[in-house]
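> Quick one, what's the 3D model for this:
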Amino acid sequence: LWSTFKHEYYYRHIFVHAAELVAAVDYWMNFYNTRRRHSTIAMLSPTDYEQSLTATSMAA
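Okay, the predicted model is just below:
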């Protein structure tokens, strides 16, 4: 997880204050856990995948 964070975000930005880094970690973790597409769930974001499951279960 941290290796992915460093390669996808940390090395591409400059942080002047520690608070900026904390905010960046918070932003990235939210992005990673809710909006980032994952190959194991058909390249959907976790949020989209959950919505597709909900729509499927309501249609049945």
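> From now on I want contacts and neighbour counts done on CA atoms only, so please keep to that.
Fine.
> Give me the buried stretch members for stretch 28-39, please.
Across stretch 28-39, burial judged by 16 or more other Cα atoms under 10 Å covers Trp28, Tyr32, Arg36, Arg37.
> how about this one, so we can line them up?
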Amino acid sequence: MGSVGDSYDNALAENLWVITKTECIRGRVFATRAETNLALFEYIDGFYNSRRIQKRLGYLSPIE
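A predicted model of the protein is given here:
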């Protein structure tokens, strides 16, 4: 990550949360905090980290 005073760390975190909100949260209504946590876990661990295509991988997912 960046050194002290760089904005790189914040930009990466902001990007992750914007994508998460757009692809996972927006348009859904959750009854409990536990339900929200489960949806976030399933999205990040089940899709974002393993199946989402990445430009650096030649538009393939890490599983591929």
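> where does the TM-score land?
TM-score for the superposed chains, counting by TM-score structural alignment, normalised by the length of the first structure: 0.72, backed by 48 aligned residues with a Cα RMSD of 1.0 Å.
> can you map out the helices along the first structure?
Ranges of helices in the first structure, per DSSP state H, are 2-8, 18-34, 46-59.
> now the buried residues of stretch 28-39 of the first structure as a markdown table including distance to Tyr49 of the first structure?
Formatted as a markdown table, the buried residues of stretch 28-39 of the first structure follow (distance: Cα to Cα, whole Å):
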| residue | distance to Tyr49 of the first structure |
| --- | --- |
| Trp28 | 19 |
| Tyr32 | 14 |
| Arg36 | 11 |
| Arg37 | 10 |
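> And the residue nearest the centre of the first structure, how far from Ile14 of the first structure?
Computing the C-alpha centroid of the first structure and ranking residues by Cα atoms, centre = their mean puts Tyr32 first, at 1.3 Å. Remark: distance between Tyr32 of the first structure and Ile14 of the first structure (Cα to Cα, to the nearest Å) = 20 Å.
> what about Leu12 of the second structure, how many residues close to it?
11 (other Cα atoms under 10 Å).
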